[in-house]
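# Provide a 3D model corresponding to the input given below.
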Amino acid sequence: MRRRAALIASLLAASVLMAGCRSMPPLSEPDRSEIVSVPGGACEISWWLSPAVDDPPAEAGRIAAEALDEATVSDAQRASWFRLLDDDPDLDSVPVIRLHGSAYLEAVREDVRSALDDAGYPDTERVIEVYSTLSCA
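Sure thing, here's the model as predicted:
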């Protein structure tokens, strides 16, 4: 369990840093955008769905789009993701407002991955990627 948590934390650290750098600017309008209130301010978050393989199943795209549209973030999910991010020493220099925004961002991404997994498209064989950007003030 500790190994999995460490792996997830490392992947999240990379996601947070990549979202901050916007190293992969999207070429289209986001599939979902919102402004989220967080302690200390607000964050603008956008998500894009993109094929991770050539010719992904249409069903996977539909499931991912529906899950992204319907994703809701509970206080418990936010708190859980925040604790995971806040406990990662690689993120010690990331402002706390950004960690709160990233917690929300990751909870939505988790909903999409879970929906795909439930439909038989596990994350280990990813067919749809969820890209995101985060800007907090």
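# From now on I want contacts and neighbour counts done on CA atoms only, so please keep to that.
Will do.
# which stretches of this structure form helices?
For the chain, the helices defined by DSSP state H occupy 2-21, 58-70, 75-86, 96-118.
# deepest of the ones you listed, which one?
Counting by mean count of other Cα atoms under 10 Å, helix 96-118 has the highest mean neighbour count of these, with a mean of 22.
# Not counting residues beside it along the chain, what's closest to residue 38?
Using Cα to Cα, 6 or more residues apart in numbering and skipping the chain neighbours, the partner closest in space to residue 38 is residue 100 (6.1 Å).
# one more to put side by side:
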Amino acid sequence: MGKRSSVSVFTLIVAAVVSGCGDGRGAPDREETFAVHGAECTAKWWLESMVDDVPSAASDEATRALTGAKVEASELEDWKRTILESQSGDREITESRLEGFAYVEAVRADVRSSLAEAGFPDAPTRLIEVYSDVDCS
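Presented below is the predicted three-dimensional model:
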């Protein structure tokens, strides 16, 4: 999958969820509730500049991509596999939380891909980060 990161995806997801990503970030740039295996999840995403003077074209593209991101079943399955492969230790993830995490990561990946296609790739410097939080019940 071209959207995989060399960094442990699972570690990033857990860090974002445990840190209370939304605390102090204000209103999310996108919030969505969706059904998962036997539960419902609410996800939030925030766009944040990582450098001074982000070009307005990059900000506009990130906003457009975040707002319009759609999660396809194949993406969801790819991200579920990536998360499971990246998981360390014996901690198990419930199916509903796994689906929630995968959904959040698919949206984040869509924004990064859109930025790259618009001429703003992650390397050498990521201009805009997509922070997220997900709660499944």
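# Work out the TM-score between the chains.
In this superposition the chains share a TM-score of 0.87, using TM-score structural alignment, normalised by the length of structure 1; 133 aligned residues with a Cα RMSD of 2.0 Å.
# Give me the mean deviation of the longest strand seen in structure 2 from structure 1.
Identified as the longest strand of structure 2 according to DSSP state E is strand 39-49. Compared with structure 1 after the fit, strand 39-49 of structure 2 shows a mean deviation of 0.6 Å (mean Cα distance after the TM-score superposition for structure 1).
# just to revisit the earlier point, how about the helices of structure 1, which one is nearest residue 41 of structure 1?
The closest approach between residue 41 of structure 1 and any of these, judged by Cα to Cα, belongs to helix 96-118 at 7.0 Å.
# equivalent range in structure 2 for that closest one?
Residues 95-117 of structure 2 are where helix 96-118 of structure 1 lands when matched by TM-score structural alignment.
# cool, and stretch 27-38 of structure 1?
Going by TM-score structural alignment: stretch 27-38 of structure 1 matches residues 25-36.
# about what we covered before: roughly how far does the residue nearest to residue 38 of structure 1 sit from residue 40 of structure 1?
Going from residue 100 of structure 1 to residue 40 of structure 1 by Cα to Cα, to the nearest Å gives 9 Å.
# In contact with residue 9 of structure 2, which residues?
82-83, 86 (Cα atoms under 8 Å, 6 or more residues apart in numbering).
# Next one: it from residue 103 of structure 2, what distance?
Applying Cα to Cα, the value for residue 9 of structure 2 to residue 103 of structure 2 is 13 Å.
# now do residue 63 of structure 2
Using Cα to Cα, we find residue 63 of structure 2 at a distance of 18 Å from residue 103 of structure 2.
# re earlier: please list all residues in contact with the residue nearest to residue 38 of structure 1.
Neighbours of residue 100 of structure 1 in contact, by Cα under 8 Å, 6+ apart: 38-39, 78, 82.
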